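J.: Fold the following and give me the result.
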Amino acid sequence: MKLHPLFLCLALASTGAAAFDLNEPENNDTSNLVWTGHLSPDTDTVTSAIIAAYIYGGTPVVPEAINPESQFVLEYCKATTPAQMADFSQKMVGLVDFNQKTQLQKSIKESSIVAIVDHHAIGGNPVNMKQVATIDIRPWGSAATILADRAEQMDIELPEYIACTTLGGILSDTLVLQSPITTEYDRHYAEELASEAGIDDIEAFGQKMLEAKSDLSHVSAADILTMDYKNFKFAGKKVGIGVAETLTAHQLLDRRDEFVAAMKAYKQRQGLDHLFFSVTDTKNKRANLLWIDSADSKVAEVAFKAKPTNGWLVLEGVTSRKRQIGPAIQKAVESLN
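T.: Have a look, this model is predicted:
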């Protein structure tokens, strides 16, 4: 079965150069190409870089250290961890799983970007490219799903370990296909990739991933805050949103004072206008949102029309930063400025 998706695929062309070809990889010079995702890399970012490099050539890399869930997936799938790259200045770069300048590793020159494969909205501060670039953005649950579709459409057979890691990317971003961002394409390719990877029980694999992500007892509040963290620019304001997805939310909720201290220090150090942190309870499908001052409190009140209880704002049925938390905060910030 081949799916024929509706998606946004833009080729931005300039005189005298050819766009990176996402359909005919043999047309591309990939000798100096790396594929990378956003800062604070998550499992979708890491695994999307791996499959993109396999399909198109080049090398998968990460801009920062990977998190425990991603490490579990790579070990489970018997895949090599992409190297952490500090200096991208001499590289051609393909971006996966993001398009925002605020999430770009500082040494990446926008003039070096040749392609973007992403599933996020083009928000307030996207990368600004004057050169030829090819962009594939679709409203699916993960960038890994988009790349799995590209592999299928080009009749590229994935090795077992890449089918496995790509499945991990899909399950991570869709909370094992339970998040509101999950689409029919995510479910379809999850089934296909599981078959190719020899994984009989998707739910069991996903549960192991959630367990790996949940064990944060040995991690400092400051590190948890930025482990799955993104910067945004809304209405000219610098906004940070961190998320910790866990099956054992109570362990983190009991550490509220630690998170408040870490957030105060981080907000001041980064010069943020607003900072929010969610302990997302994946077992009970709810977000527990935290902020630290009156400016952020006003945004949260407008965004969610609710008041905190015991220091946390409990949002039932909210699990997605991409689809639920981020858009609500963006709308509130824009309405207040």
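
J.: From here on, just use CA atoms for contacts and neighbour counts.
T.: Fine.

J.: contacting residues around the lengthiest strand in the chain?
T.: As assigned by DSSP state E, the longest strand anywhere in the chain is strand 237-246. Contacts of strand 237-246 from elsewhere in the structure, counted by CA atoms under 8 Å, 6 or more residues apart in numbering, are 210-211, 213-215, 224-233, 271-283, 321, 326, 333.

J.: 7 Å instead, please
T.: Outside of strand 237-246, the residues that reach it under the criterion CA atoms under 7 Å, 6 or more residues apart in numbering are 210, 213-214, 224-226, 228-233, 272-282.

J.: Now do the contacts for D136.
T.: In this structure, D136 makes contact with L8, C9, L10, I116, V117, D118, judged by CA under 7 Å, 6+ apart.

J.: how far out from the middle of the chain is the helix or strand it falls within?
T.: Counting by DSSP states H and E, the element that carries D136 is strand 133-137. Centroid separation between strand 133-137 and its chain, computed with CA atoms, centre = their mean, to the nearest Å, is 17 Å.

J.: next helix or strand past it?
T.: Next in sequence after strand 133-137, counting helices and strands by DSSP H and E, comes helix 143-153.

J.: just the angle between that following helix and strand 133-137, please?
T.: Compare the direction of helix 143-153 with that of strand 133-137 by axes from the mean of the first three to the mean of the last three CA atoms, to 10 degrees and you get 110 degrees.

J.: Which residue ranges of the protein form helices?
T.: When secondary structure is read from DSSP state H, the chain shows helices at 43-56, 68-76, 143-153, 160-173, 184-197, 202-214, 221-227, 249-253, 256-270, 294-304, 326-336.

J.: let's see this one next to it:
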Amino acid sequence: MSKILIIGHLNPDTDSITSAISLSYLQNKLGKNTEAVALGKPNEETQYALNYFKTEAPRVISRASDETKEVMLVDHNEFQQAVSDISELTVLAVIDHHRIANFQTINPLYYRAEPVGCTQTIILKLYKEHGIEIPPHIAGLMLSGIISDTLLFKSPTCTDEDIKAAQELATIAGVDLNDYGMELLKAGTNLSGKSAVELISLDAKSFEVNDKKIRVAQVNTVDFNDIFSRKEEIINAINEEISSNHYNLFLFVATNVLDSDSRIIALGDSYLSAERAFNIHLTENEGFLKGVVSRKKQIIPQLTVALSEETVSQ
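T.: Coordinates of the predicted model:
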């Protein structure tokens, strides 16, 4: 039996990596031969969770077709966020909580997408549906994904299902939900050792709107000054990315996990789309987004509308 690789998205976050691990454990219990792999190294937050629950990080790959023809995708579906040779692979399943875009397959597949705050909330349902017991360390990793994606339930993407799932998983994992949650989020805000290039790449996703290439990068912090004291360095790194990859808009988002607000830097020939998207005025390419924490719900949809209206007006 050939091995099936279970893969999260590029620049993986905590949900992406831990979902690959938890789904792989489930699939193996169901008789399949799977391995969780990643399209990048864990960030500090993810590594904190892996260390806490004594789990080895998945090995990092850049291609999959050299070792398998079958994959399962977690926490993403858009091909620009997937493994580089995704078009050469058979996608057996997708477990996701994002919009569906730029995705098609030749063969039928299992597709599970639900409007919840985290992929792990869906995977918990799969464990229950198949009657598979969740070990404490897997429960802890699943909990970590929910805490990360919902910012400990502060994100507007968070649902009652996510909260109930987190409470259940915390009990199995044997941790205090709020205490562990705050420590996990704080671990992800330690950016002092990161270069500007690393900062704008840690958690970045690309998408297209009417042939315009958009890049949205997001980092978490407990003090905006830790990031914006390096604004010139960050802008230079972003402009290098725009030049190399021909992005029309690069939006860098710093989110304060304590106050649930964000500050942005918008660059590229379509940078003014950020003003229309968020109804703000940019000063030296910088703006403040009150109450905005979710890229999925409060940033990308608004940018999509603004960029679409911009194209129509032209």
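
J.: The longest strand of the first structure against the second structure, how far on average?
T.: For strand 237-246 of the first structure, the mean deviation from the second structure after alignment is 0.7 Å (mean CA distance after the TM-score superposition for the first structure).

J.: what span of the second structure lines up against that strand?
T.: In the comparison with the second structure, strand 237-246 of the first structure aligns to the range 212-221 (TM-score structural alignment).

J.: got the buried residues for the matching stretch?
T.: By neighbour count, with 16 or more other CA atoms under 10 Å as the criterion, the buried positions of stretch 212-221 of the second structure are K213, I214, R215, V216, A217, Q218, V219, N220, T221.

J.: what do you get for stretch 37-51 of the second structure?
T.: Residues 37-50 are the ones in stretch 37-51 of the second structure that count as buried (16+ other CA under 10 Å).

J.: Also stretch 76-90 of the second structure?
T.: H76, N77, E78, F79, Q80, Q81, A82, V83, S84, I86, L89, T90.

J.: Including distance to K231 of the second structure, could the buried residues of stretch 37-51 of the second structure go into TSV?
T.: Conversion of the buried residues of stretch 37-51 of the second structure to TSV gives the following (distance: CA to CA, whole Å):
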residue	distance to K231 of the second structure
V37	34
A38	30
L39	28
G40	25
K41	25
P42	25
N43	21
E44	22
E45	23
T46	26
Q47	27
Y48	27
A49	30
L50	31
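
J.: closest to S155 of the second structure among the residues you listed?
T.: Closest to S155 of the second structure out of the buried residues of stretch 37-51 of the second structure is E45 (17.1 Å), distances taken as CA to CA.

J.: Please say which position in the first structure that closest one maps to.
T.: Counting by TM-score structural alignment, E45 of the second structure lines up with E69 in the first structure.

J.: ok, and the closest non-adjacent residue to its match?
T.: Across the structure, with CA to CA, 6 or more residues apart in numbering as the measure, the residue nearest E69 of the first structure apart from its sequence neighbours is K213 (4.7 Å).

J.: That neighbour contacts P68, doesn't it?
T.: Yes: counting by CA atoms under 7 Å, P68 is a contact partner of K213 of the first structure at 5.9 Å.

J.: Which stretch of the second structure lines up against stretch 153-167 of the first structure?
T.: Counting by TM-score structural alignment, stretch 153-167 of the first structure lines up with residues 129-143 of the second structure.

J.: In the second structure, which of the contacts of D136 of the first structure still touch?
T.: Among those, those whose aligned partners also touch in the second structure, counting by both residues aligned by TM-score structural alignment, their matches' CA atoms under 7 Å, are I116, V117, D118.

J.: Touching, the second one and L95? I think so.
T.: Yes: contact between V117 of the first structure and L95 holds when scored by CA under 7 Å: they sit 6.3 Å apart.

J.: more neighbours, those two?
T.: When V117 of the first structure and L95 are compared on other CA atoms under 10 Å, the one with more neighbours turns out to be V117, at 26 against 23.

J.: Can you tell me what the more buried one aligns to in the second structure?
T.: Match for V117 of the first structure (TM-score structural alignment): I95.

J.: how close does that match sit to Y111 of the second structure?
T.: According to CA to CA, to the nearest Å, I95 of the second structure and Y111 of the second structure sit 6 Å apart.

J.: Ok, S24 of the second structure next?
T.: Distance, S24 of the second structure to Y111 of the second structure, using CA to CA: 16 Å.

J.: Pick out whichever of these two has more residues nearby.
T.: Here S24 of the second structure and Y111 are compared on neighbour count by other CA under 10 Å; more neighbours surround S24, at 23 against 15.

J.: dump the residue contacts of the residue opposite L104 of the first structure in the second structure once aligned.
T.: When the second structure is aligned by TM-score structural alignment, the residue opposite L104 of the first structure is A82. With contacts defined as CA under 7 Å, 6+ apart, A82 of the second structure is in contact with H9, L10.
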